[in-house]
Each structure stands twice: as C-alpha cells, then as structure tokens.
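Asker: sequence first, then the predicted structure:
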Amino acid sequence: MSIMKEQEHQEEHMPKEEQDQQQSPQDAAEPMENIESVEVSEEDPRIAELQKALDDSQRQVEKLREDLVRYAADFENFRKQKEREARVAGERAVENLMREILPVVDDVDRVMQHSAATLSNSDQARPFVEGVELLRKNLMNWLDKKGVKKIEAQGQKMDVNFHEAITQLDHPDAEPDTVIEEYQAGYMLGEKVLRHSKVVVSK
C-alpha cells in the first residue's frame, strides 16, 4: 500500500474530534472571517441616521430650554416694571392729593391764629372756635396717618432742603441764618418734601 493510501486509510479510521483538530489554519480562520463580515454588516446606515436625528432633537430641546429661560426672565422684568410703575403712580396720586389739601390746612391755621384769640372771649363764638380746633385736630391726624409731617422751622438753622427764605432781617438774639419766623408751614410725605417752609431768616 502506498504512503498516500495509508494516510487516507488512517484518516478514515481516525476519530472525528482528531480530524477537526487537524484542520488547516486557513479552514480555521474562515469562521472568524464570517463573524467579522456579520459585524460589518450590522453597521446599517439607518443607525447613523437615527443618531443624527437624536442629536438634532437634543439641540432643539436645548434651544427651547434656553428660550424658555429667556422668556421667563423677560416676563419677570416686565412684571417688576409694571409693579414699579403702579407704585410710582400711586405715590404720585397721593402726593398730588396731599398738595391739594395743604391750602385747606393753611386756611384753618389762619383762622386759628387770627380769630381764635378774639372769638374765644365771646361765649357765643366759643363753640365755633372749638369746632375749628376739632377740625384742625382731625385733619392733622388724617394727614399723619397718610405719612404727612410738618417740617420744623422756627428756631432751626436755615436748610435749603426744607426751608425757603423769603427775606432776611437783623435779629440781635438769633445767630445768623436762623429761622426767626415761619410765614407758611412746610410739609413732608415720608422722605419727600411736599412743600418747603417759607421762612424769615436772621442775618
């Protein structure tokens, strides 16, 4: 029997496991090549398209989020501006109302200064004087509740922030630039001057 026939005879009677182990390297590499070809085939173009669509969606979501934050900030600024405008308008309305009432206060003060001493000596006029005093008291209480305060002037150092000098006079008992007479009372609304006190100042 020739050598080739003897090898064929041996392979025919060799167990299958040993035959598999004796396969050539080329035959063993074929399954790996098939696996790689399968993996490559899984790189479907649709995956890239889906990834691109996902990235686009994420960018759109981020843009919408930024827009929402900006709109919320704009709305908050708008709300604060309207609140500020409403507050300023309310303060201006109160300020104008107080200025309109001040002449009434002046009239009541003049009645008290020039007529009270004379009328109080008359029994018939006393109820009138008491009525005027009560009116002034109630009026000043109302102004006080609204935040209106009388500016102190008599005997104070002249202050252009609160006083308006209408004239200057020599006064032996007063230091220079001292208020020696109040011609018209001044008032403040909170920290704001409604009307400066008109005063006479010593030289």
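Answerer: Perfect, thanks for sending it.

Asker: C-alpha from now on. contacts and neighbour counts both.
Answerer: Noted.

Asker: can you tell me the element Phe128 falls in?
Answerer: Phe128 is part of helix 126-145 when elements are defined by DSSP states H and E.

Asker: for that helix, packing partners?
Answerer: Counting contacts by 3 or more C-alpha pairs under 8 Å, 6 or more residues apart in numbering; DSSP states H and E, helix 126-145 is packed against helix 45-114, helix 116-119.

Asker: any chance of those in CSV, plus mean neighbour count?
Answerer: Converted to CSV, these look like this (neighbours: other C-alpha atoms under 10 Å):
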stretch, mean neighbour count
helix 45-114, 12
helix 116-119, 15
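
Asker: which one of the ones you listed lies nearest to Arg126?
Answerer: Minimum separation from Arg126 across the helices and strands packed on helix 126-145 (C-alpha to C-alpha) falls at helix 116-119, 6.4 Å.

Asker: give me the distance from the closest one to the chain's centre.
Answerer: 56 Å (C-alpha atoms, centre = their mean, to the nearest Å).

Asker: check what contacts it and list those residues.
Answerer: Helix 116-119 has contacts (C-alpha atoms under 8 Å, 6 or more residues apart in numbering) with 125-126, 129.

Asker: and here is the other one:
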Amino acid sequence: MSDKNPNSQDKDARPEDQIDTANASGLEEDQSTLEDAAVEALNQAEEASAEKELSVEETQAAEIADLKEKLLRAMAETENIRRRSEKEKEDAHNYAITKFARDMLSVSDNLRRALESVPAESREDEAVKTLLTGVEMTDAELISTFGKHKIEPVEAEGQKFDPNFHQAMFEIENPEVEPGTVLQVVQSGYVISGRLLRPALVGVAKGGQKKAVKVDQSA
C-alpha cells in the first residue's frame, strides 16, 4: 500500500496552473495598460490635429484680413489718383489760357482808354460817332468773350478792401465812410474761374473824425 496521498499529485500540479493564471492576468493588465496608452496617444493626436487645424484657420483668417486691408488701401489710392487727375485736367482746362487772358486784358484796357479819351464836343461829329460805336462794340464783344471763358471782373468800388483781390494805390480821406472802403477804381481787376487773374488797382478811404454838427438851440 502506497504512502502517497492520491491528492498529492494534484497539489504538485497546481503551482503551474497558478503561474499560468498569473501570467495570463499580467498579460491582461499589460494589454489593458497598452490599450489605455493607445487611447491616450490617440486622444493627444486628435487634440494636436485639432489645434493644428485651428492654427491653420487662424493663419488663413489673418492672411485674408491682411489682403483685404491691402486691397482697400489700393482702391483708396486709385480713387485719390483719379480725383487728382480729374482736378489737374479741370485746372488745365480752366487756367490754360491764363497768360493769354492776362494779355487780352491790356487790349480791353486800351479800348476803354480810347473811349474815355474822346472829348465830349468831338462825340457830336458823325465820323467820330461811327468810330466810337465800332470801338464800343469791339469792347463789348471782348467782355462777352471773357465771360464765356469764366473771366469775370472783380467787384471793387464800394466794397471793403480785400488784399486778395484789391491792390491799394492811394488813400482818400473821407470821414463819411468806414475806413478801408474802396472809393475809386483806377484799373479793373479780373478773376478766371474764381482764381485771381489781375488785382483791381484802387483808392481806399482813409477815414477820420466826422465833423460835429452844431444845433442852434437859441430858436
């Protein structure tokens, strides 16, 4: 009869089974750890990808904003150039004849002097009358032509002296008017399209104390 317990073999075999179970359990834990690490790595990769996509969108938005600003500046500069070109074109049209117009003013002055120089008694002569009529018509036609080209006379007599349009030649003492009032026009001034072509040569009131008026109270 054997001294060994029949169950002893089962006891001897169990440690191996226990090792296999332990190994299996360890493998499961390692596998779970790897899965967790893989999930975490995947999440990190997705987050990085999202951040990268956001960064690309922000970069594109910044580039679009920059291009839009450059476009607006270019459009504004183009508009400014167009306006300057139109202004230069308009100025060239309005003031191209400035020198010629200034020379023609001398012709008009001479015609007027010729009319004013004829004595009153000579105006009764038929030949002189005919000549004066022709000169007057020529002067009127010249003034009309000036108006067509925006060449207009400067208002002076009775106006307040304006150094932008008037040139004082002398002073006239007159206590009845406000000092600086234009009393006499020696030579007419003109503007072309609002710009001074020639100043008016004028005599200006000097002013002074008005004479006191005595009232007779004895009556």
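Answerer: Everything's here; your move. Treat the numbers as computed from the prediction; the structure is a model and nothing was measured.

Asker: now the TM-score, please.
Answerer: Scored against TM-score structural alignment, normalised by the length of the first structure, the superposed chains reach a TM-score of 0.60; 172 aligned residues with a C-alpha RMSD of 4.1 Å.

Asker: got a winner among the contacts of helix 116-119 of the first structure for most neighbours?
Answerer: The residue in the contacts of helix 116-119 of the first structure with the most neighbours, by other C-alpha atoms under 10 Å, is Val129 (20 neighbours).

Asker: alignment lookup: that residue to the second structure.
Answerer: Residue pairing (TM-score structural alignment): Val129 of the first structure is matched to Leu132 of the second structure.

Asker: correct me, but that match touches Leu115?
Answerer: Yes - the criterion here is C-alpha atoms under 8 Å, and Leu132 of the second structure meets it with Leu115 at 6.7 Å.

Asker: with the second structure overlaid, how far apart is the helix holding Phe128 of the first structure on average?
Answerer: On superposition with the second structure, the mean distance recorded for helix 126-145 of the first structure (mean C-alpha distance after the TM-score superposition for the first structure) is 1.7 Å.

Asker: now the angle between helix 45-114 and that helix, please.
Answerer: Inter-element angle recorded for helix 126-145 of the first structure and helix 45-114: 160 degrees (by axes from the mean of the first three to the mean of the last three C-alpha atoms, to 10 degrees).

Asker: quick one: distance of helix 126-145 of the first structure to the chain centre.
Answerer: Worked out by C-alpha atoms, centre = their mean, helix 126-145 of the first structure lies 42 Å from the chain centre.

Asker: where in the second structure does the next helix-or-strand element following it fall?
Answerer: As assigned by DSSP H and E, the chain's next helix or strand after helix 126-145 of the first structure is strand 148-150. Residues 151-153 of the second structure are where strand 148-150 of the first structure aligns, taking TM-score structural alignment as the criterion.

Asker: how big is the offset of that stretch relative to the first structure?
Answerer: Looks like 2.6 Å for stretch 151-153 of the second structure (mean C-alpha distance after the TM-score superposition for the first structure).

Asker: other residues contacting that stretch?
Answerer: Residues contacting stretch 151-153 of the second structure (C-alpha under 8 Å, 6+ apart): 101, 146, 188-193.

Asker: same check on stretch 193-201 of the first structure?
Answerer: Outside stretch 193-201 of the first structure, the residues within contact range by C-alpha under 8 Å, 6+ apart are 95, 98-99, 151, 153, 158, 161-169, 176-188.

Asker: against Asp30 of the second structure, how distant is the residue most central in space within the second structure?
Answerer: Geometric centre of the second structure, nearest residue: Asn80, 7.3 Å, by C-alpha atoms, centre = their mean. Distance, Asn80 of the second structure to Asp30 of the second structure, by C-alpha to C-alpha, to the nearest Å: 74 Å.
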